[in-house]
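# Coordinates only, no sequence provided:
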């Protein structure tokens, strides 16, 4: 892969799906949007106990993926 292929400025799709564990801001508190979506998803998946307002951005992202599958919400 050339440098141009991995440069997000010339190839914006090259890094659109990064593992949450690799996020620079992954340890920051989850965003308001993540919290709202997680609350809704945890209810849809019939797992309200899964929601916690203490999650990091990375933890919230992983839980969102898990609950989307449990709730049958399409990608």
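That came through fine. Everything numeric in this text was worked out from a predicted model, so none of it was measured. Numbers count the residues shown, from 1 in each chain.
# From here on, just use CA atoms for contacts and neighbour counts.
Will do.
# isn't residue 31 right up against residue 57?
Yes. Using C-alpha atoms under 8 Å, residue 31 is in contact with residue 57, at 6.8 Å.
# and the two? which has more neighbours close in?
Using other C-alpha atoms under 10 Å, the more surrounded residue of residue 31 and residue 57 is residue 57, with 21 against 14.
# what about that one, distance to residue 21?
10 Å (C-alpha to C-alpha, to the nearest Å).
# this is the comparison structure:
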């Protein structure tokens, strides 16, 4: 029987996987102070309309991310 060799650069299972970089706290973002992206603005506008709340077009990327999370919670969308 041949034993399979493990690639040392790849984790053997999910438990050994490095932490994900896809869900960082917005306060830790290097570009968090930049203006929100077009995609953020579009989604935030939609969520704001659904939640019947004011849309603020002057939010930073980090502020927009936190606002999206709050409005998703309020509207039942997303996560």
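All right, it came through fine. Predicted model, so just to flag it, every value in this text is computed and none were measured.
# care to give me the TM-score?
TM-score of the superposed chains, computed with TM-score structural alignment, normalised by the length of the first structure, equals 0.76; 65 aligned residues with a C-alpha RMSD of 2.0 Å.
# Could you find the counterpart of residue 64 of the second structure in the first structure?
Using TM-score structural alignment, the partner of residue 64 of the second structure in the first structure is residue 60.
# The host helix or strand of its match vs the second structure, mean deviation?
Using DSSP states H and E, residue 60 of the first structure sits in helix 57-71. Superposed on the second structure, helix 57-71 of the first structure shows a mean distance of 0.3 Å to its aligned residues (mean C-alpha distance after the TM-score superposition for the first structure).
# which of the residues in that helix are buried?
Within helix 57-71 of the first structure, the residues that qualify as buried are 57-61, 63-64, 67-68, counting by 16 or more other C-alpha atoms under 10 Å.
# Where does residue 30 of the second structure sit: helix, strand or coil?
coil (DSSP: H, G, I helix; E, B strand; the rest coil).
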